[in-house]
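Undergrad: Predicted model, plus sequence, below.
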Amino acid sequence: MDAGTNDGTISSAVFITATEPEPRKYGKPVVIGGILDHLCERLGPENVHLILIGRADIQRPDVPYQRHVLGKPGTVEQATSVLANVVLPPRFRPAGFGQNAGEHSGGRYRHPLQEAVLHSAALGTRIFAKVNELEADLEIWDTVRMGQYVLERGETARDRSALWPTAATAGHQVKRRILYADDLFSERYDAMLKEEGGSGNPGGEFAKLLPGPAKKLLANPKVHRPLLRLERDLVAASETRQPEYFDGTYLISPEETARLQAKVPGASIGTLPPLLREPNSSRVRHYTGAPEFTFIGGFDYAPNRDGLDWFLQNCLGPVRQVLPNVAVNVVGPGTDAGLPSGEAWGGAVRFLGWVDDLDTVLNGSAALLSPLRTGSGVKIKVLEALARALPVVGTRAGVQGIEGAESSGLLIGETPEELASAMLRATDPIRNQQLSAAARTAWDTRFSPPVVRRRYDEIFGLARAIPPETRPIQLPRL
């Protein structure tokens, strides 16, 4: 069972992350924001806490929940951690957080780079000091980057009740501790390596935590491909190592959930879908047959840039052959800079950058275009399309995590010719109407807020209060 207790005993929660959850302009902050919104609704904003590892000297938007910022490790500390935890063999390492001379298993393995840049004995102490101060019933640790600190406490989900609290840890007894694993990052890196000519940066989202010189070093293909292979292997080990330390481990993709369950059969592993808001637009689309498509995705995420670049380089001929008047809108942070591969398309490709009113762009489109070649998890942009009853044309990687293909409003192609054919089919008004209805049905039955909220209640061990008028009548005893 991967469900929570659902007995109503959870009254407070804390989410520990190194990802800025605001503003919610792309995938990860959207997911974190949905979790926090649900907890605030169920528990009250005053009982929901965010421990954010980041800079304390920047202005952040006001939020309803309680935010606690802890400074991330400095450049020297990060470099020392990478040397000690990634480069040096484990037997040569000094003792780490929660270890006695490296005796605990947490000191006997190499950390992935994304863990090492956040690995600090001082930070670990501060995190648990704040966690213990808050005494939340529910703890949610964001990905293996944060989960490493739970592992280094040495308390598995099985033995935590026996080990904690003790005089040594001086901690409170948490009722439910969850690892939000997000994606199987090891599979994302593996796909990047297998892609011919792929140049995925192993830094990914956590590269934002790195100092400038390290980011430049990772941009060198001679460095990042060997590092990508190492990171893939080290992250894979963490993904199978950490679940036993949590009451539940959750991924965003059902497919990846099943694969991790097979690798760690004794752990509680499940799927946590993203909680998205209902769009403002009407459920009814009035598509008239214009050959217009929209790509959504920020260029700061390597798979987005790589996928669109591949499409623009390889699909011009096949697409123009069947849709000579095609138009492609490109929306997302950083996309206004354009791509050299778009020049051959002339004015047919419009690099719009970020747009505040997404409905206006999508309403005139035949379909969302998602030609990604690598990536992991469920694509938020695909769910946004389904919510708007908008069909999707994409590769298998571009629609990963959504089952059903055409029965979910998806047209899938892998080659330029297959994608061009799918785009042509999407411009047929009758077929588009059928796909539109299928897309909205998929949203309503699997991804709409009521469906996801019920799932969150199960995962987090929350119980919806019974209104007084629906409580069973208590008859007096005779």
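TA: That came through fine.

Undergrad: Only C-alpha atoms from now on, for both contacts and neighbour counts.
TA: Fine.

Undergrad: residue boundaries of the strands in the stretch 101-250 of the chain?
TA: 138-142, 176-182, 248-251 (DSSP state E, counting those that start in this stretch).

Undergrad: Just say which of those strands is most tucked in.
TA: strand 248-251 (a mean of 26; mean count of other Cα atoms under 10 Å).

Undergrad: Distance check, F447 against Q78.
TA: 39 Å (Cα to Cα, to the nearest Å).

Undergrad: same deal with D300?
TA: For D300, the distance to Q78 - Cα to Cα - is 22 Å.

Undergrad: between the two, which one's more packed in?
TA: Q78 (21 against 14; other Cα atoms under 10 Å).

Undergrad: thinking that one is in contact with E115, fair?
TA: No. Between Q78 and E115 there is no contact under Cα atoms under 8 Å: 10.2 Å.

Undergrad: between the top helix by length along the chain and strand 176-182, how big is the angle?
TA: With secondary structure taken from DSSP state H, the chain has its longest helix at helix 221-241. Here helix 221-241 runs at an angle of 150 degrees relative to strand 176-182 (axes from the mean of the first three to the mean of the last three Cα atoms, to 10 degrees).

Undergrad: here comes the other one, which I'd like you to weigh against the first:
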Amino acid sequence: MAVALISAVDPYPTDAGKKVVLAGFIDYLSERHGHDNVHYIKVGAPPQQQFPVQVHVVPGPSRAQVLGNLVTKVATGRASLQEAFLGSRRTAAGISEILGKIRPDLQVYDTVRMAQYASDQVAATQVCYLDDLFSERYERMLAAAERYGEINVSPLGNFAEHVPAKLRPLANHRHSQTLLLRAERSLVRRSEDRTVHRFRRSLLVNADEASVLADRSSAPDDRIRSVPPLVMAPASPQRHWDGEPEFVFLGLLSLPHNDDGLRSFLRTAWPQIVERLPGARLRVIGREARPELSELAATLRDSVQVDGYVTDLGEALGGAAALVNPVRFGSGIKLKVVEALGRALPVVSTPIGAEGIASGPGTGVLVSAEPAEFTELLCSLTNPAYNAEISAQAREHFLSRYSRPAVFAAYDDAFGTD
């Protein structure tokens, strides 16, 4: 059985949540159907690393084509901005040619950006991975910007590489940011609702968002599934935490929700923790720290260490008392939480940071939205006996929901594999 995944994202290295999910799809489909039968159609720049499956590169749209899409499609409400930035007849022809040669039984389109390249006839028998509900993400960004005035809600994130350089500054100024988010919220909602009716099945990583989409689109129950991410974790994680008040934050720092949540935590809860636990340290792991975060961390250099991308998360997470996840807005699920669970690391999170993941007693995920209670939860985990109890719960949570057998069973259902 031949399989094709169509995406503009290079999943390797797996240093962001979306990449982790796509890499998991590749792993799953390769095991079920064989590496030689899985084809990854990459739109845009060629992959930077060697792929475990066959790769086909298709050129993305030219700058002129993007500008034309903005006038003919976005301005008329026919497409969202993200579809416009990745839409072109040349790209469509390239994808069609490759699919004609492969003749795949299963085609998986990555979000509405690639779903635009499936005809209604093809979509009726195939799968679209919607990732997060982007319409919900933008809605929450707007609400957060109104509530927390200091937030930089630059909406491009990892998508910036697909936006013409001359247009990127529009996403960096508050007024134009807000206008863009409002417009894209409405446009992409239409595309999401249209997609769920066109495709045989649409997949999201967050069960709550899957319910939102089902309710608002009135789509049949079998059209939408939530699927867990496939996160690699050691069979027997070895924690080497020595009882010291060492904590870790993990995530791509250029993402608005990570940048905002971490800066808020450093301004509110962290000073309380340092006061209560002299010698407390926070290790921040993630690429692309914004200047404001770097400047704030520099004032706390005696207790906060900002690292870039770390290849060995086992060492970093294994030596911490807990993962700190203080995000105040966002969508989807936070892969860092699943990563921590897989390594038996207790998690302290805001409710939004734990959304889509079971939390509370018995889960290894402790939740609070208030800085004082957040502080109390982190401090409580420096008790070795209590830490060991929550650690065991975290690992059991991972095994029951996110282990390889559990995820593959969910994917068998989602992709319709017998």
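TA: Nice, I can see it. Remember, predicted model here, so these are calculated numbers, not experimental data.

Undergrad: Out of the strands of the stretch 101-250 of structure 1, which gets nearest to C315 of structure 1?
TA: The closest of these to C315 of structure 1 is strand 176-182. By Cα to Cα, the value is 31.6 Å.

Undergrad: All the strands of structure 2, in order from the start?
TA: With DSSP state E as the criterion, structure 2 has strands at 3-7, 38-43, 54-58, 106-110, 127-131, 201-204, 224-226, 246-250, 281-285, 304-307, 322-325, 347-349, 365-367.

Undergrad: Can you check which part of structure 1 the fifth one sits on?
TA: Mapping strand 127-131 of structure 2 onto structure 1 (TM-score structural alignment) gives residues 178-182.

Undergrad: which residue ranges form the helices in the stretch 151-300 of structure 1?
TA: 160-163, 185-194, 212-218, 221-241, 254-263 (DSSP state H, counting those that start in this stretch).

Undergrad: what's the counterpart of P73 of structure 1 in structure 2?
TA: In structure 2, P73 of structure 1 lines up with P61, judged by TM-score structural alignment.

Undergrad: contacting residues for the closest residue to that match other than its chain neighbours?
TA: Among residues not flanking P61 of structure 2 along the chain, S88 sits closest, at 5.2 Å (Cα to Cα, 6 or more residues apart in numbering). Counting by Cα atoms under 8 Å, 6 or more residues apart in numbering, S88 of structure 2 makes contact with G60, P61, Q65, V66.

Undergrad: now swap in L262 of structure 2 and tell me
TA: Counting by Cα under 8 Å, 6+ apart, L262 of structure 2 touches P326, V327.

Undergrad: In structure 1, what sits opposite it in the alignment?
TA: L262 of structure 2 maps onto L308 in structure 1, by TM-score structural alignment.

Undergrad: same deal with P234 of structure 2?
TA: In structure 1, P234 of structure 2 lands on P279 (TM-score structural alignment).

Undergrad: these two touch, right, its match and A387?
TA: Yes. Using Cα under 8 Å, P279 of structure 1 makes contact with A387 at a distance of 6.8 Å.

Undergrad: Those two: who's more crowded?
TA: A387 (26 against 13).

Undergrad: State the distance from the residue mapped onto the more buried one from structure 2 to I98 of structure 2.
TA: A387 of structure 1 maps onto G342 in structure 2, with residues paired by TM-score structural alignment. The spacing between G342 of structure 2 and I98 of structure 2, counted by Cα to Cα, is 38 Å.

Undergrad: now swap in L282 of structure 2 and tell me
TA: L282 of structure 2 is 48 Å from I98 of structure 2, where distance means Cα to Cα.

Undergrad: These two: who's more crowded?
TA: L282 (23 against 17).

Undergrad: for the more buried one, what are its contacts?
TA: Counted by Cα under 8 Å, 6+ apart, L282 of structure 2 has contacts E246, F247, V248, F249, S303, V304, Q305.

Undergrad: Just give me the match in structure 1 for the third one.
TA: To tie it back to what came earlier, the one meant is V248 of structure 2. Using TM-score structural alignment, V248 of structure 2 pairs with T294 in structure 1.

Undergrad: Check the burial of the closest residue to its match other than its chain neighbours by counting its neighbours.
TA: Spatial nearest neighbour of T294 of structure 1, excluding adjacent residues (Cα to Cα, 6+ apart): N329 at 4.5 Å. Residues near N329 of structure 1, counting by other Cα under 10 Å, number 20.

Undergrad: Give me the subset of the contacts of S88 of structure 2 that lies in helices.
TA: Q65, V66.

Undergrad: Run through the residues that contact the match of V248 of structure 2.
TA: V328, N329, V330, V331, V361, L362, S365, A367, L368, L369.

Undergrad: Out of these, which two sit at the greatest distance?
TA: The span of the contacts of T294 of structure 1, defined through Cα to Cα, is set by V331 and A367 at 13.7 Å.

Undergrad: Neighbour count: these two, which is higher?
TA: A count of neighbours by other Cα under 10 Å puts A367 above the other of V331 of structure 1 and A367, at 31 against 22.

Undergrad: What lines up with the more buried one in structure 2?
TA: A367 of structure 1 maps onto A322 in structure 2, by TM-score structural alignment.

Undergrad: With S199 of structure 1 instead?
TA: Counting by TM-score structural alignment, S199 of structure 1 corresponds to N152 in structure 2.

Undergrad: Distance check, the closest residue to its match other than its chain neighbours against L293 of structure 2.
TA: Ranked by Cα to Cα, 6+ apart and with sequence neighbours excluded, the top spatial neighbour of N152 of structure 2 is P256, at 6.5 Å. Applying Cα to Cα, the value for P256 of structure 2 to L293 of structure 2 is 11 Å.

Undergrad: And for L29 of structure 2?
TA: 39 Å.

Undergrad: just A210 of structure 2 next, same as before
TA: Taking Cα to Cα, one finds A210 of structure 2 at 33 Å from L293 of structure 2.

Undergrad: what does T382 of structure 2 give?
TA: Relative to L293 of structure 2, T382 of structure 2 is positioned 26 Å away (Cα to Cα).
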